[in-house]
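> can you look at this prediction? I've put the sequence above it.
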Amino acid sequence: MPDFDAPIPPEYAGRRLDRALAELLPDYSRSRLQRWLADGALTVDGATPPAKTPVAGGEHVRLFVPAEADDGDVRPEPIALEILYEDDDLLVIDKPAGLVMHPGAGNADGTLQNALLNHDPELAALPRAGIVHRLDKDTSGVLVVAKRFAAHRQLVADLAERTVKREYEAVAVGVMTAGARVEAPIDRHPVDRKRMAVREEGREAITEYRVIRRYRAHTHIRCRLETGRTHQIRVHLAHVRYPLLGDPVYGRRLALPPGASAAFSEVLRGFKRQALHARTLGLTHPISGEAMQWQAERPADFQGLLDALAVDAEEASAR
């Protein structure tokens, strides 16, 4: 979200833009605001006019404060990245399960942000090294990183306007009869602040899911996000009583279908993360305007889980 997002008051009409901005944003020096305007971190009506431009009043100012002091302790680390696409403005990667997005409590290093700074040191000038959306630590799949301020600004706006296509594959516990659309607001859990929950006073959250294949006690589904709340798919599926297989926070006890083989039981017990994979990402290139889309292949553990579910279903039908 922008750090500042508001119009220039009408009474500022006739002032130089940099002076109007200095009054509107008194926490920052005029020289810093001028630099951010030139770099594209600060925009006026979506553009970056010269600092001496006179204002009319009513122009919309949006500021994404570049990560400087907050991210100053994040150091580059030689962590391998699986790059799906890269140009001057974008970096699209396939994130493995187990990789945390950025440093925080309990994860001082070894994160995606550390890896990004090693891959391209210039990303240090951007908030969280250009990360504009996130995947949970144990969710695998495709995500996009901005490499320049202008791209970062536009991608954040596109996410807010819901023009970025994000589709996931998941394995839910239970046999679904059909897909559905879940519209249920999400907020912090009232007691456990590390969890999210469906709450009436929460922020709008919309998830659509469709059945790919049903198994004996599970369902392979495709999910599409219209909004991007924390833990959204996990919370919504638990809310409709089809939690993700392996979800340690929102899941339920392991469900083994009758007559499950020892090998199949071992696969289910051995799947220690939520069965969620960000399969497809589609967007309009923030600079060129070209429609682009990428897919991240299922990781080995996810594919192995699907294979085991299929074998169990075939063995059961042959009995």
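On my side now, so go ahead. Keep in mind it's a predicted model, so treat the numbers as computed, not measured.

> please count neighbours and contacts with C-alpha atoms only from this point.
Will do.

> which of the three states applies to residue 18?
helix (DSSP: H, G, I helix; E, B strand; the rest coil).

> please report how far it lies from residue 90.
29 Å (CA to CA, to the nearest Å).

> kindly report the same for residue 4.
For residue 4, the distance to residue 90 - CA to CA - is 24 Å.

> higher neighbour count, these two?
Taking other CA atoms under 10 Å, residue 4 and residue 90 do not tie; residue 90 has more neighbours (20 against 14).

> okay, now the closest residue to the more buried one other than its chain neighbours: neighbour count?
Once flanking residues are discounted, residue 90 sits nearest to residue 146: 4.9 Å by CA to CA, 6 or more residues apart in numbering. Neighbourhood size, residue 146 [other CA under 10 Å]: 27.

> hmm, residue 146 is touching residue 133, no?
No - counting by CA atoms under 8 Å, residue 146 does not reach residue 133; the two are 10.1 Å apart.

> count of neighbours near residue 91?
Count around residue 91 with other CA under 10 Å applied: 18.

> just residue 31 next, same as before
11.

> quick one: secondary structure of it?
Assignment for residue 31 (three-state DSSP): helix.

> quick one, strands of this structure?
All strands of the chain, identified by DSSP state E, fall at 4-7, 42-44, 60-63, 83-86, 90-95, 140-146, 165-173, 180-183, 186-188, 196-198, 206-214, 218-225, 276-284, 291-295.

> so which bits of the longest helix anywhere in the chain are buried?
Identified as the longest helix of the chain according to DSSP state H is helix 300-318. The neighbour-count check on helix 300-318 (16 or more other CA atoms under 10 Å) flags 301-302, 305-306, 308-310, 312-313 as buried.

> now swap in stretch 89-100 and tell me
Taking 16+ other CA under 10 Å as the criterion, stretch 89-100 shows 89-97, 99-100 as buried.

> included below, for side-by-side comparison, is a second structure:
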Amino acid sequence: MKIPKFADLIIYEDDNVFVVNKPPFISSLDERGDGSSEISMLRLAKNYWEDAQICHRLDKETSGALIFAKNPEAYRSVSMQFERRKVKKVYHAVIEGTHVFDELLVDLPILNTGKGNVSISRQEGKRAETWFQSLKYFKHYTLVECRPVTGRMHQIRIHLATQRASIAGDEMYKGKPVFLSQLKRKYHLGKDQEELPIMKRFALHAYEVTFKPDGENDVTIHAEYPKDFETLLKLLDKFDS
């Protein structure tokens, strides 16, 4: 994978923080315990700004808005905003099926079972809340806005799965990849060609974040869709609407 120039990923910057539009397939932090030289967003950020600290994280496959602090004070301030649930996060996801979510609140506790796995557990789970709003309907898919109140691991993904609305391509939660042959009639593959999914990951993007970089005034930052997400929506528009 071609690593983009870090400065080109920055969508907001001031004296205290910078926000990047994270590409998919790059971990937020170095993967634990693997001595690999695999690149992480934090490592790239430190090459850009030596004292950079990451204020939250996104799953490796998730693209979108990711906040970094430039100094310890800013890091403390933004971390406290996350802790007190003052940061507003908006994600967009393409889910399987046509679902009319009109300010649907999913309030189901999530238990981290280790090794990157989570489950819904009313007994042992930690409180987790997400609001869902349908934005656009296709024949077999829906574009939804997801607004997590809490920040549990895989929260949006598992909450959608509980609504039988798995994110397209999210195989961990029974979501299937989208192939052009499913959408387009008379789709022909060349001889000996294997068809690849339209997106090689699950369709989740951190679209917008609102927080106080200076601890005083709110700033809302939009992260544009990456190419693969945009392509999926264009093809759904063309062949599945």
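Okay, I see it. Bear in mind the structure is a predicted one, so any value in this text is a computation, not a measurement.

> run through who's touching the longest helix of structure 1.
215-216, 220, 259-261, 264, 267-268, 271, 275, 277 (CA atoms under 8 Å, 6 or more residues apart in numbering).

> residue 80 of structure 1 against residue 116, yeah?
No - the pair residue 80 of structure 1 / residue 116 is not scored as a contact, 9.4 Å apart, by CA under 8 Å.

> the two - which one has more neighbours?
residue 116 (26 against 11).

> quick revisit: show me what the residue nearest to residue 90 of structure 1 lines up with in structure 2.
Mapped onto structure 2 by TM-score structural alignment, residue 146 of structure 1 lines up with residue 69.

> helices along the stretch 1-150 of structure 1, start to end?
17-24, 30-39, 112-119, 149-160 (DSSP state H, counting those that start in this stretch).

> most neighbours per residue, which of the ones you listed?
Of those, the one with the most neighbours on average (mean count of other CA atoms under 10 Å) is helix 112-119, at a mean of 23.

> how big is the offset of it relative to structure 2?
Once fitted to structure 2, helix 112-119 of structure 1 is off its aligned match by 0.8 Å on average (mean CA distance after the TM-score superposition for structure 1).

> quick one: the residues in structure 2 that that helix pairs up with.
The aligned range for helix 112-119 of structure 1 is 41-48, by TM-score structural alignment.

> show me what the matching stretch is in contact with.
So stretch 41-48 of structure 2 is contacted by 6-7, 22, 26-30, 52-54, 68 (CA under 8 Å, 6+ apart).

> picking up where we left off before, possible to save the buried residues of stretch 89-100 of structure 1 as CSV with distance to residue 189 of structure 1?
Formatted as CSV, these follow (distance: CA to CA, whole Å):
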residue, distance to residue 189 of structure 1
89, 37
90, 35
91, 34
92, 32
93, 31
94, 30
95, 27
96, 27
97, 24
99, 24
100, 22
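
> what span of structure 2 lines up against stretch 212-222 of structure 1?
Using TM-score structural alignment, stretch 212-222 of structure 1 pairs with 135-145 in structure 2.

> so for the matching stretch, what gets flagged as buried?
136-138, 141-145.

> stretch 241-261 of structure 1 now?
242-247, 249-252, 256-257.

> so what's the alignment partner in structure 1 of residue 116 of structure 2 closest to, chain neighbours aside?
Alignment note (TM-score structural alignment): residue 116 of structure 2 maps to residue 194 of structure 1. Nearest non-adjacent residue to residue 194 of structure 1, counting by CA to CA, 6+ apart: residue 188, 7.5 Å away.

> that neighbour: what's it in contact with?
Per CA under 8 Å, 6+ apart, neighbours of residue 188 of structure 1: 194-197, 202.

> residue 202 of structure 1 matches what in structure 2?
Under TM-score structural alignment, residue 202 of structure 1 pairs with residue 125 in structure 2.

> that match and residue 109 touch, don't they?
Yes - in this structure, residue 125 of structure 2 is within contact of residue 109 by CA under 8 Å, at 4.6 Å.

> those two: which is more packed in?
Taking neighbours as other CA under 10 Å, residue 125 of structure 2 and residue 109 compare with residue 109 leading, 19 against 16.

> contacting residues around the more buried one?
120-122, 124-129.

> ends of stretch 183-192 of structure 1, what's the gap?
22 Å.

> again with stretch 159-175 of structure 1
Per CA to CA, stretch 159-175 of structure 1 runs 32 Å from first to last residue.

> repeat for stretch 11-27 of structure 2
Using CA to CA, the two ends of stretch 11-27 of structure 2 sit 19 Å apart.

> just to revisit the earlier point, farthest-separated two in the contacts of helix 300-318 of structure 1?
259 and 277 (28.5 Å; CA to CA).

> list the contacts of the equivalent of residue 90 of structure 1 over in structure 2.
Using TM-score structural alignment, the equivalent of residue 90 of structure 1 in structure 2 is residue 17. For residue 17 of structure 2, the contacting residues are 67-71, 74, 213, by CA under 8 Å, 6+ apart.
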